[in-house]
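What follows is a predicted protein model with its sequence.
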Amino acid sequence: MTEIRTPRLLLRRWDDDDLVPMADINADPRVMHWVDDGAVHDLDHTAEAIERWEEEWDEEGFGLFAVELLASGELAGFTGLYVPDFLPEVGPAVAIGWRLGQQFWGQGYASEAAQATLEFALQDRGLDHVISISRAGDTASENVIRKLGMVLERETTHPVHGHPLRVHAIDLTEYQA
């Protein structure tokens, strides 16, 4: 089983106990504001998403990690790698993404988890190019992206929802662990 420990977090595969806390995160309009069309997701949608994330682990050798706080064992959300099929113009590509419950915002958890995931992508999985996709105006995500050392590669539009997106990237040659 793939796990990564950081000073405050455990990044791990998903288990059954993660469904309800992740569904609570996905049901929060503030959390979902910058995701797709901004709609919240219910328990069934979250269960289907976790199943897809686990399938991606099996098919690709990477995926979205459940992010657990080491101090309390609480599920904070996810971070990890995914193939951004919804945006074919960037393909073939692997993207890094994250989503944390609002009670975990502003404490550096997203940056800590994303940095560990980027190291995993470049060093463990041998990827030489990783992107991150954010909605224009999502300053919190842009701050995490900047901390990862990613640079703006292109601006585009979401093909389904029509809002502006920003695609940032980093190459292994630019990466400083």
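All right, it came through fine. Numbering: from 1, shown residues only.

okay, CA-based contacts and neighbour counts for the rest of this
OK.

Who are the contact partners of the nearest residue to Glu155 once chain neighbours are set aside?
Spatial nearest neighbour of Glu155, excluding adjacent residues (Cα to Cα, 6 or more residues apart in numbering): Arg166 at 4.6 Å. By Cα atoms under 8 Å, 6 or more residues apart in numbering, Arg166 lies in contact with 133-136, 152-156.

ok, Leu43 - how many residues close by?
Leu43 sits with 16 neighbouring residues when counted by other Cα atoms under 10 Å.

now the helices for this structure?
Ranges of helices within the chain are 19-26, 29-32, 43-60, 109-119, 139-147, based on DSSP state H.

Comparison target, given below:
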Amino acid sequence: MSVFSPALLSEAGALLESLRQRGLKLATAESCTGGLIAGLLTEIAGSSDVVERGFIVYSNEAKMDLLGVPAHLIDLHGAVSEACARAMAEGALENSKADIAVSVTGIAGPGGGSPEKPVGLVHFGCASRRGPTAHRRFVFENANRAEVRLRAVVAALDLIEAQIGTASTRLA
């Protein structure tokens, strides 16, 4: 029995098949999701031909050490920012053999939020070797910690699919 719903597993399986058909490998760079994206994808048998590696970079130091996110960027914009999400995705590409990388950084709560950066704020990046880095920002309002994290996983899958869908001719 999986910890993930059948619907989410089905969506992840379809994404893996899309990546497989394009001959693409994926890396993840996860902060607030703590490895849930990679965990979901690797729940599916045979995913090792697509999932190249995953980085769990919960601390700022891990973001800098493992992904090369510049300290000044975190100091200027914060770890939960568009700039950091983009740098995380690009760093995951640089530090892997993947063709595409997704990143997620956010405030899952229940604490840690502010008026400028509320609980539920999540930034996503999706970088590819042959195209521009995409970014999305969501605020998952009225959601508990588990819901924010799970919604972030779904949003990350959607972002990867959008990135390979719009860039499929560049990435194929």
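Looks like it arrived, so ask away. Note that the structure is predicted; figures quoted are calculated from it, not measured.

Once they're superposed, what TM-score comes out?
The TM-score (TM-score structural alignment, normalised by the length of structure 2) is 0.30; 96 aligned residues with a Cα RMSD of 5.9 Å.

Go ahead and confirm Gln163 of structure 2 touches Phe124.
No. Taking contacts as Cα atoms under 8 Å, Gln163 of structure 2 lies outside contact range of Phe124: 12.0 Å.

Quick check on these two: which one has the bigger neighbour count.
When Gln163 of structure 2 and Phe124 are compared on other Cα under 10 Å, the one with more neighbours turns out to be Phe124, at 29 against 21.

Am I right that the more buried one is in a strand?
Yes. Assessed by DSSP: H, G, I helix; E, B strand; the rest coil, Phe124 of structure 2 belongs to a strand.

Arg151 is in contact with that one, correct?
No. The pair Phe124 of structure 2 / Arg151 is not scored as a contact, 11.9 Å apart, by Cα under 8 Å.

Just give the closest residue to Leu93 of structure 2, not the sequence neighbours.
Closest residue to Leu93 of structure 2 apart from its sequence neighbours, by Cα to Cα, 6+ apart: Ala101 at 5.9 Å.

Does Ala23 of structure 1 touch Ala49 like I think?
No. Using Cα under 8 Å, Ala23 of structure 1 is not in contact with Ala49; the gap is 10.0 Å.

Look at the two and report which has more neighbours.
Ala23 (20 against 14).

which residue sits closest to Ala12 of structure 2, ignoring its sequence neighbours?
Nearest to Ala12 of structure 2 is Leu41, by Cα to Cα, 6+ apart, at 6.0 Å.

Just give me the neighbour total for that neighbour.
The number of residues packed near Leu41 of structure 2 is 22, by other Cα under 10 Å.

Can you tell me how far it is from Leu15 of structure 2?
9 Å (Cα to Cα, to the nearest Å).

Cool, thanks, signing off.
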